[in-house]
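**Student:** below: sequence and its predicted model.
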Amino acid sequence: MNDVFEPVRLGPLTLRNRVIKAATFEGRTPGSMPSDALVEFHREVAAGGVGMTTVAYCAVAPGGRTDNGALWMRPEVVPGLRKLTDAVHREGAAASAQIGHAGPVANSRSNGEPALAPSRFFNPLGMRPCKVPDAAELREVVAAHANAARLAEQSGFDAVEVHLGHNYLASSFLSPMLNRRRDSYGGSLENRARFAREIVAAVSDAVGGRLAVTAKLNMTDGARGGLQIPESIEVAKLLEADGGLDAIELTAGSSLLNPMLLFHGDAPRRSFGKTLPIPLRWGFRLGGSAFLKEYPYREAYLLDRARQFRQELRLPLILLGGITNYDTMRQARDAGFEFVAMGRALLREPDLLRRIQSDSGTRSACIHCNECMPTIYTGTRCPLRPEKQEIR
């Protein structure tokens, strides 16, 4: 299956290759608006050779932002996002918008609006309780996802990625630990999956057939009592049967409970702690080692979990986690994954893919130190990358 760099279909799209730039929060949206720096971030990755780059994170509502500097989808952002998609298209790549609601991961103090959660939960970022939405309020969030997808289409995006991972709002409904509701959105797995399915259906109804519709789905939250692989496979089967998705990107970990399960490699506790505001910094000093656990890095570190989904699903799947060289890409293809997603390696070297195409023996310069993680507050970047390097 030596076809990583050949054109491939993703729903209504044809991508120039099977490599997708994974959604990586860019920290380049001052005033919740697209900036020239955001445009350049994605133009550079597109120039580096990916088939598609993903803009993260596009909140569907003001309260769905991770903090008040995050972008949220409204008519005012369309011209800036159109500038971004035009730049990406000129480099020969497609552009995807990751849409979602941060829910219990939102900083309610920063946003000035209550963070939402399926059940009573104390929001550690805003240092206040979350709001538990009723069914009518959930329908408003579903409608907001459809509206965000339509705005993404107006902005020139080729695809939208629905965020169903990392214990953002839809993901938190899937978690039996975070979702203790007793209505039609809680209890059984089918009920807990209802909200995610309604969101995907609304997005598909809004733009499906014209834009590719994908979802980022947690395989496991990485926490006792959270979503685990057997239930996540059943959720994926329900989404597949609903017919609203063109592909699923498999992820893992929780921004609330276990973020390092997604990243693997060194845990940058010291530098991460310095970026947090007081009083979160004090709490992190006490519990940072428990929150930022350390998982040894290896190539394709989510592959073993993802294989279980591949065995049960016919829907195209995107493998994320430790994809840094051609051998690993071929390994993913041999295991039946239609696409691979790259993140940190492209922060280090945006042109890595073009160099791999020229020399299949090329190895990434990323050392998996994860010092890029604390930079999300000041513009996500690899601290080891030369300041003046530019990809054309």
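**Tutor:** Happy to help now that I have it.

**Student:** C-alpha from now on. contacts and neighbour counts both.
**Tutor:** OK.

**Student:** what helix or strand is the residue nearest to Pro75 when sequence neighbours are not counted on?
**Tutor:** Among residues not flanking Pro75 along the chain, Leu151 sits closest, at 7.0 Å (C-alpha to C-alpha, 6 or more residues apart in numbering). Here Leu151 sits within helix 135-154, counting by DSSP states H and E.

**Student:** how about Val160?
**Tutor:** strand 159-164.

**Student:** in the helix or strand following that strand, what's buried?
**Tutor:** Going down the chain from strand 159-164, the next helix or strand is helix 169-174, by DSSP H and E. For helix 169-174, a neighbour-count test (16 or more other C-alpha atoms under 10 Å) marks Leu169, Ala170, Ser171, Ser172, Phe173, Leu174 as buried.

**Student:** against that first model, consider the following:
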Amino acid sequence: MSPETPSTSDSPAVPDVLAPARLGPVNLRNRIIKAATYEALSYRSRVTEELIEFHRRYAAGGVGMTTVAYCAVAPEGRTDRHQLLWEAGAAPGMRKLTEAVHGEGAAISAQIGHGGPVANPKGNGMPALSPSRQFHLTTLSFAQEATHDDIGRIVRAHADAARMAADTGFDAVEIHLGHNYLASSFLSPKINHRTDGYGGSLKNRARFAREITRAVREAVGDRIAVLAKLNMDDGVPGGIWLDEAIPVAQWLEEDGCLDALELTAGSSLLNPMYLFKGDAPLKEFAAVMPQPVKLGVQLFGKQKLRSYPYRDAYLLEDARQIRAAIKMPMVLLGGITDKPVMDRAMAEGFEFVAMARALLREPDLVNRIQQDEATPSLCIHCNKCMPASFTGTRCVLVEGTSPRGDHWGQTVVS
């Protein structure tokens, strides 16, 4: 059991976010997780030295676990043609990545999933998949309807990915059930118009996600921890919202396949800024986009990339409602910036917190909070790290960081 802060009432003791904790079969040195942020540092679907260094820095900076994003389970599921892909040739690099993180005393998780309608058909050289035929404004192409064979193949691919993650030293996998990637798009009544056993009622729309989590657990047993990242709200009219997210979370708990549930929001397909809150850097997004997408961002960016007010712990209000409905461990994401916010999450009944932008600005933030709990975050939530993810994810305000150089891609680990 992890040390806990004594309680002065009859309520349960509040966990100390900086003390060791247990996540399924894994021991973590604290309850702080580096959230998945697409790194854009893999090359030809392989680990690079730059990707290893990216995660080693967060491990050295004090997080309990860092999350590698986004690792596609099938070639057509990549949102970037260079994205990590679970295949045999990637294993040596994955092993070196996990060894580097373990060498700094942290655990490491792999986010696994299928991009579905968010995938890049032109870069992948194959059609994207969706629950129903779907036009993708970003790629100006249609995603084709997933067949039953596709569904079965992708479920098995998640299991194979999880097995490979365990074999290459990962301590956990995080199943991506959010942001209207494939499993999330099945959950969405706005995107899923099927009339078979995977469409219509919420239970049918949740079937694919549940089949994935069961297959993953069966593949890894108790070798590693299994988490899922679930949308509470797509941020679009007609999408999934809390009234449906709550029963989905309850079914996932009943299935008994998860060690923890991380909650998220927004649609990478339909409303990408809804998750992040803060400024929408339209000029920076336009600068990294190819034509005709660049022109579309310049003309219609304010409608597609909306700004939302930022506040610390901005997903807490909705996440609290799911927290009240289930008992499994939960991870609070969204506006986790400093120790008081982390303590608030613990007091609200969450067992872990996940940080992203604050750590991009300061990879050693957790170590400094350990030394001085009053340490503030320097992140200003400008969100310029988002368009930077097309050339190598980083905080653009930190001196010495730069896009991928001319020699990027020459350091693939094999």
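**Tutor:** Okay, I see it. These numbers were taken from a predicted model, which means no experiment stands behind them.

**Student:** sorry, back to before: and the buried residues of helix 169-174 of structure 1, which is closest to Ala252 of structure 1?
**Tutor:** When these are compared for distance to Ala252 of structure 1 (C-alpha to C-alpha), Ser171 comes out closest, at 10.8 Å.

**Student:** against Lys131 of structure 1, how distant is that closest one?
**Tutor:** Ser171 of structure 1 sits 16 Å away from Lys131 of structure 1, going by C-alpha to C-alpha, to the nearest Å.

**Student:** can you get me a residue count around Cys382 of structure 2?
**Tutor:** The number of residues packed near Cys382 of structure 2 is 18, by other C-alpha atoms under 10 Å.

**Student:** map it across to structure 1 for me.
**Tutor:** In structure 1, Cys382 of structure 2 lines up with Cys369, judged by TM-score structural alignment.

**Student:** now do the helices in the stretch 51-200 of structure 1.
**Tutor:** With DSSP state H, counting those that start in this stretch as the criterion, the stretch 51-200 of structure 1 has helices at 78-90, 108-111, 135-154, 169-174, 189-192, 194-207.

**Student:** out of these, nearest to Lys274 of structure 1?
**Tutor:** Here helix 108-111 is closest among the helices of the stretch 51-200 of structure 1 (C-alpha to C-alpha), at 18.3 Å.

**Student:** which bit of structure 2 covers that closest one?
**Tutor:** Using TM-score structural alignment, helix 108-111 of structure 1 pairs with 121-124 in structure 2.

**Student:** by how much does the matching stretch deviate from structure 1 on average?
**Tutor:** Once superposed with structure 1, the aligned residues differ from stretch 121-124 of structure 2 by a mean of 0.7 Å; criterion: mean C-alpha distance after the TM-score superposition for structure 1.

**Student:** list the buried ones in that stretch?
**Tutor:** Going by neighbour count (16+ other C-alpha under 10 Å), the buried part of stretch 121-124 of structure 2 is Pro121, Lys122, Asn124.

**Student:** against Ala143 of structure 2, how distant is the second one?
**Tutor:** It stands for Lys122 of structure 2. Taken as C-alpha to C-alpha, the span from Lys122 of structure 2 to Ala143 of structure 2 is 11 Å.
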